[in-house]
Structures are given as C-alpha cells and as structure tokens.
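Enquirer: Here is a sequence with its predicted model. Questions after.
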Amino acid sequence: MKKISWLLIVIMILSITPSYGNEIPYTSANGQAAIVMETETGRVLFEKNSRERMPMASTTKIMTALLAIENVDSEKFVKVAPEAQGIEGSSIYLRANERVKMVDLLYGLMLRSGNDSATAIAIEVAGSVEKFAELMTLRAKELGANDTSFMNPHGLHHDDHYTTAYDLALITKEALKKPLFKKIVSTKFYVAESRDAEFKYFSNKNKILNTVEGGDGVKTGFTKKSGRCLVASATRGDMQLIAITLNDGDWFNTTHKLLDDSFELFMPHTVFEKGEVIGVAKLNEGKRDEVNALVDSKIVLPVREEEKDRIQTVIDMPENMEAPILKGQKLGKVSVYLEDQLLATSDLIAEEGIERLTMKDKLLRFLRIQ
C-alpha cells in the first residue's frame, strides 16, 4: 500500500539553539553539572556539563524504586533478608526476617532514603544486590541512559557507580510516569502500617515540596565523594519540569532558581488536542469513501513565546486503505518536530467505523450509475 508523508504548514514553533537553554543564566547553576528537562517530551531546556559522568549518591534510589514498582506488587509482604540489616548510612532500621509491605519499603526508600530498604528491595526483586545492580544498568540502557553504571541500589560510593545529569533526567522522566512513584515522592509524611510503631513514621527530607511553587519531588543525595545532589521536579499548569544539580553545595537554591527561570521562559503550548481531526484517509471498497483521522493523544510542547510560529508537523498515513475500518483503528501517526528534533508523536485513529461494500451494495451502486 503506497504511503505518503504530508508536511503540514501548521508551523508554530522554532527549535532553540543546539546549546539548549542559553537564555537561563549559568549563574543559576552552581553545581558541577545541571539540567532542566520537560517530562512529556524530554526537551532539554537548560544544561551544564550534563553528559559528564559523576557519582550520584542516593539519587540512585530513583532507579531502585522504578524497578521495584515495575516488578513487584506494592502490597506484597517482603521478608527482609539478613544482608539488608545494618547497612551503613541512612536507615529505616529494618530487622532480619521482618515482614514489610513493598509499598512501605518504597516510602522508606524515597522519604527516609533508607539504604537498608534499598538492599531489601534489591534482594526481593533480583535475589542479590549484584544481580539487581545489573538490572539497574540494563534498564538505564533501555531508557537511553548510556553513560550510567550501577553497582548497588542505594548510592554508597563505588568507583564504577556513576551517571550523568542527562541520564538521571531520563531515568526520572520514566519513573514519573508511574502513578505510585509520583505519589510517593510528593508525600511529605507517611505512616508505614506494616511496621512496628517505633519505626513506622517517615518524613520527607526534600525541601522542594515546601519551598517551590508546584514542587512535587523527587530525591536528595549526598556522599563525601559525590557532594550534594538533588533531583527536583515541579508542575505548573500543563507542564512538569525536572531540574537536577550534581555536586552542588547550594543544591536547593540552584534547583529552585532553575525551575522558576524555566517556567518563566517556557510555556506549555498545545499543538493538537486529543480527538482533533487533522487528516482524511481514503478508503477502497468502503460504504463511505473516506474516514477522518483523529489525534489519539494531546500534544503539548514547552516553548518560548517567539517559538510559536515554526513547528514542523508530519503526518504519515497510507494514501489509500482497505475497508472495513473499525472505530478507533490506528490509521497512521503524526510526528511533531522542533526543526530536526523529534519531540512528540501520536497515533492517528479512525473517527468512526466504515463497513466494507457487499455484493448487493456494489450492484445497487452500479444500477444507480446507469
């Protein structure tokens, strides 16, 4: 079936320069590396040394939580392995053979930064810390985080345990797609009902929740080798941004400023609404000759005001299709670019079902023509 690509002259946005985010002063980023990324499109709004490999301390636990959520029922009771008791650093004071719900381990991991919780999760998911670290690195590669290597689930220093600000943003972007993860990291206080009273109360250490407008997470981290590391996120209106700073003594002020500057400079711009008609598919042998193609998901891009006049929108759909067509059937896709950078795609689906002509229908058509 022949296919065509239509370049719609619905051009609304222009890409920013390759050195993303020059409009945000570098004085906003006091750390060794930093990045601001929008969560839906992955568009980088600002970066500083974002591809430099660095230790990331307890921000490691973002990946630990992601793998736990993807692989274990959050309501499952986990028997704490003896190896998880007494891990150095931050702790929720797990005891060997204690039975704790996975969801409570996750809150202990992200709110209290429990290294023992990270270890218990790793052993539950993969059978050992070593195998879990391999899974972490593999999952990172699947997300495009190719400059990341995990050696443990908690972030205690190891020379071969590292990431980049860019990779960490990709991992966080994926984790924020999980409703449970979003709920956990935005929670200020939590009671772990499956634990004894003495160790069931967790308070969130992340000041972003209280100091930044729309602040909704994500994770702090610190070791002597890594310095202070912070992954922060905030949502305002239809746009959520991730701001990361690594090895930064002024970590909260840095991410606060980066988020405020980014929200001031960039705005969510709706390119297509869900259900919007943007094309027509021609049909062969159908009771109707064509069917409208609808955008299956809303497309919103983070843009500056001056970028709203040059977006490149490409529709890829067969020139002709064979009936029958079901309502909601995929007909093609639409891709949205900022110059040569692909930022968003959506399936195109049929607005209605179109039946195939029967022999009787063809005969009646023939008789009407005569």
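Expert: Cool, the structure landed.
Enquirer: Every contact and neighbour count from this point should use C-alpha atoms.
Expert: Will do.
Enquirer: how would you label residue 205: helix, strand or coil?
Expert: coil (DSSP: H, G, I helix; E, B strand; the rest coil).
Enquirer: What count of nearby residues applies to it?
Expert: Each residue near residue 205 was counted by other Cα atoms under 10 Å, and the total is 15.
Enquirer: My understanding was that residue 38 contacts residue 300; is that so?
Expert: No: contact criterion Cα atoms under 8 Å: residue 38 and residue 300 do not qualify, at 10.6 Å.
Enquirer: neighbour count winner among those two?
Expert: Using other Cα under 10 Å, the more surrounded residue of residue 38 and residue 300 is residue 38, with 23 against 20.
Enquirer: For the residue lying closest to the more buried one once chain neighbours are set aside, the count of nearby residues, please.
Expert: Residue nearest to residue 38 in three dimensions, not counting chain neighbours: residue 241, with 4.5 Å by Cα to Cα, 6 or more residues apart in numbering. By other Cα under 10 Å, the residues close to residue 241 number 28.
Enquirer: Report the contact partners of residue 241.
Expert: By Cα atoms under 8 Å, 6 or more residues apart in numbering, the residues touching residue 241 are 36, 37, 38, 39, 233, 234, 235, 259.
Enquirer: repeat that for 7 Å
Expert: 36, 37, 38, 39, 233, 234, 235 (Cα atoms under 7 Å, 6 or more residues apart in numbering).
Enquirer: same thing with residue 228?
Expert: Here residue 228 is in contact with 221, 222, 246, 247, 248, 249, 251 (Cα under 7 Å, 6+ apart).
Enquirer: any chance of those in TSV, with neighbour count and distance to residue 30 too?
Expert: Formatted as TSV, these follow (neighbours: other Cα atoms under 10 Å; distance: Cα to Cα, whole Å):
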residue	neighbour count	distance to residue 30
221	24	16
222	21	16
246	30	9
247	25	9
248	23	6
249	15	8
251	22	8
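Enquirer: Included below, for side-by-side comparison, is a second structure:
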Amino acid sequence: MKKVFKIIIALVLILAVAVVGIKVIGGNNLKKLDYHSKNIYVYDRTNEKELLSIKADERVYPASLVKIMTTLVAVENISDLSEIAPVDVETYKRMNSSNASMAGFYGRERVTYRDLLYGTMLASGGEAANSLAINISGSVDKYVEMMNDKAKELELKNTAYKNPEGLDVEGQYSSAKDIAMIVNSALNNNDFRAVFTKKSYTTTKTLDHPSGIVLKSTVLSKLDEYEQDGFEVLGGKSGTTLEAGECWATLSKKGENEYIIVVMGSELDNIKDLHYYQVEDTLNILNNIK
C-alpha cells in the first residue's frame, strides 16, 4: 500500500510541474526563485545543457528581440561591413511616426553597414533595422522572408516574423527557447558576437553627424547601476512594448561557463514607467546558477 501511495505522490508532483510549464535540468535551484517574467529559458552554452524552462515554448510578442534575427541575417549576407548603406527615407519616416525606438540616424544619411548593425543591436534603432533590410534585399518584405527562412533552417517551431524592427503586429511571435537558440547559433558568427557584446560604438562621421553618433547598449549600459558579483553579463538585446512587456536576451559568463538567459513578459502598464524586472530576473538567475 505504501508503495502505491508513493507512486501516486510522484505522479502528482510530475503533473504539477507540467501544469505550470516548468522544466528543470541538472538539479539546480533556479525553479525555487520568484520571477516577474512569464517566459524564461536558461541555457548553459558551454555544456550545451538546458537549465531552466518556464513556459519557454509559448508563442509571445518578442518586441525588439526580433532584431537579434535581423542582425544575424544581416551579418550572414554582408560581404563588406565598411560599405556605404544609406538610411532609407521612407522607412525612417515610418519608424519615426510609429514611435519606434531610433538610433538617431537621418533619412538618406550615408552610413556604413557596420553603423546600421550597431544601430540595430545597441540602440535598437528601427530605422537602422529597416535600412539593413532594404540595403541587403531591396525590400522589407523580401528581408522578412529571409528571416523566416533562417528560422526554418534553425528548426524553430514557435517563431514567425512580420517585420525587422519588432513592433507588435498580428502573426509575429517567438518563444523564449527559440530566441535562446537563435542567440546560441548567432554567437558562432564573429561579426554577430562583436556587435552583441559591444558596450558602446561611435558611428562613422557624416555630414549629418560630423562627430558620429555614440551608440550605447541598452543592456550593458543599464547594468552599470547593478553589482555583478562572481559573473559578468557580456552582451545582450532588450525589447519592450506594452504587449510584450520587458524582455531581455543576454550572454553571460560565470566561472568557466557561458550562459544564455532569455526572460520575457514581465508586466508593463506604462511604456514610460519601466520596472526593469527583466534586469532583476536575469541577475537573480545568475546569482543562483551553481
């Protein structure tokens, strides 16, 4: 009878974990923490091991985490990062009128592909992301096809793109796990890794900006306000909309291991009143990884 009772208890515990969507590998204590983010995925890149999965396959708005794929497709299709790639006027106007985040470039400004890459990743510039798309493929629609083709190549089951900047539109979605897998693959590209882990970058001098534009990572610059004890956040991408909440995808190092942490969906009521819960969750995870 006792044996039957133990089996029943074990089955109940397994079901409870499945219901809340939590999957923990390796006996770590990450599942015991309290999180603001609804969707979380933690991946030990060094040992190729999943550490934590909380609703990580749920399809959600990715906000500007879309720009991770935008950047990956770009670096795989640019032969010379120093080549001139002017800022597209029409998409500049559209991004400006849509209240998208902007890197600070002007329409027709004669910047380089490298400038647009850093403008997309560090400053999360909508005009930079769309200008990459048009300079590389000739149209935004064609570029989005390339992004979706890359998603298929990576065998992502819960990702679909509608634009390169990440503004919320119906039919555009991703998941915490898919985004982690995009980052994991992209980091094998040296150009991507350089952009993803850069804290600040000064763009090429132009007639519009004679001294260039100083672009700062929305992730690494924010971490100046926080203590990092025993680990280091090497780089990352932020994303924030009312629908998506506050989102982060980061690469960190603790000990000899590299970790990819994706946190998404912390609630947000006012886009001008940020809580930075994604920062809190990321650092909480890093402090507790054993």
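Expert: Here it is on my side, so go on. Here the structure is a predicted model, which is why all the values come from computation and not from measurement.
Enquirer: Overlay them and tell me the TM-score.
Expert: Once superposed, the chains reach a TM-score of 0.79 (TM-score structural alignment, normalised by the length of structure 2), with 246 aligned residues with a Cα RMSD of 1.9 Å.
Enquirer: Now, the contacts of residue 228 of structure 1 that are in helices?
Expert: Using DSSP state H, the subset of the contacts of residue 228 of structure 1 located in helices is residue 251.
Enquirer: For the contacts of residue 228 of structure 1, name the two members farthest from one another.
Expert: 221 and 249 (11.5 Å; Cα to Cα).
Enquirer: Now do the strands in the stretch 101-250 of structure 1.
Expert: Counting by DSSP state E, counting those that start in this stretch, the stretch 101-250 of structure 1 has these strands, from start to end: 189-191, 201-203, 215-223, 227-236, 239-246.
Enquirer: Trace residue 246 of structure 2 over to structure 1, please.
Expert: With the correspondence set by TM-score structural alignment, residue 246 of structure 2 lines up against residue 228 in structure 1.
Enquirer: scratch that, residue 124 of structure 2 is what I was asking about
Expert: Match for residue 124 of structure 2 (TM-score structural alignment): residue 113.
Enquirer: gap between the nearest residue to that match once chain neighbours are set aside and residue 119 of structure 1?
Expert: Distances taken as Cα to Cα, 6+ apart place residue 90 nearest to residue 113 of structure 1, at 5.9 Å, with adjacent residues excluded. Using Cα to Cα, to the nearest Å, residue 90 of structure 1 is found at 12 Å from residue 119 of structure 1.
Enquirer: Same question for residue 338 of structure 1.
Expert: Distance, residue 338 of structure 1 to residue 119 of structure 1, by Cα to Cα: 42 Å.
Enquirer: Which one's more surrounded, the two?
Expert: The neighbour comparison of residue 338 of structure 1 against residue 119 (other Cα under 10 Å) goes to residue 119, with 26 against 22.
Enquirer: I figured residue 116 of structure 1 hits residue 81, correct?
Expert: No: look at residue 116 of structure 1 against residue 81 with Cα atoms under 7 Å: they stay out of range, at 9.8 Å.
Enquirer: who's more crowded, the two?
Expert: Using other Cα under 10 Å as the criterion, residue 116 of structure 1 and residue 81 rank with residue 116 on top: 29 against 22.
Enquirer: Can you give me the separation between that one and residue 92 of structure 1?
Expert: 7 Å.
Enquirer: can you count the residues close to residue 2 of structure 2?
Expert: Taking other Cα under 10 Å as the neighbour definition, residue 2 of structure 2 ends up with a count of 7.
Enquirer: residue boundaries of the helices in the stretch 251-370 of structure 1?
Expert: 251-265, 359-369 (DSSP state H, counting those that start in this stretch).
Enquirer: Would you format these as TSV with distance to residue 281 of structure 1 included?
Expert: Listed next are the helices of the stretch 251-370 of structure 1 as TSV, based on distance: least, Cα to Cα, whole Å:
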stretch	distance to residue 281 of structure 1
helix 251-265	39
helix 359-369	21
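Enquirer: Name the stretch among those that sits most buried.
Expert: helix 251-265 (a mean of 20; mean count of other Cα atoms under 10 Å).
Enquirer: contacting residues for the equivalent of residue 124 of structure 1 over in structure 2?
Expert: If you follow residue 124 of structure 1 across to structure 2 using TM-score structural alignment, you land on residue 135. By Cα under 7 Å, 6+ apart, the residues touching residue 135 of structure 2 are residue 85.
Enquirer: do that again at 8 Å, thanks
Expert: Taking Cα under 8 Å, 6+ apart, one finds 85, 86 in contact with residue 135 of structure 2.
Enquirer: for residue 258 of structure 2, same thing?
Expert: 44, 45, 46, 251, 252.
Enquirer: what do you get if the cut-off is 6 Å, keeping everything else the same?
Expert: 45, 46, 252 (Cα atoms under 6 Å, 6 or more residues apart in numbering).
Enquirer: And for the second one, the neighbour number?
Expert: Read that as residue 46 of structure 2. 12.
Enquirer: And it, which helix or strand is it part of?
Expert: Residue 46 of structure 2 belongs to no helix or strand when assigned by DSSP states H and E.
Enquirer: Thought residue 255 was touching it, still the case?
Expert: No: Residue 46 of structure 2 is beyond contact range of residue 255, at 10.8 Å (criterion: Cα atoms under 6 Å).
Enquirer: Report the separation between residue 156 of structure 1 and residue 134 of structure 1.
Expert: 16 Å.
Enquirer: same check, this time on residue 71 of structure 1
Expert: 15 Å.
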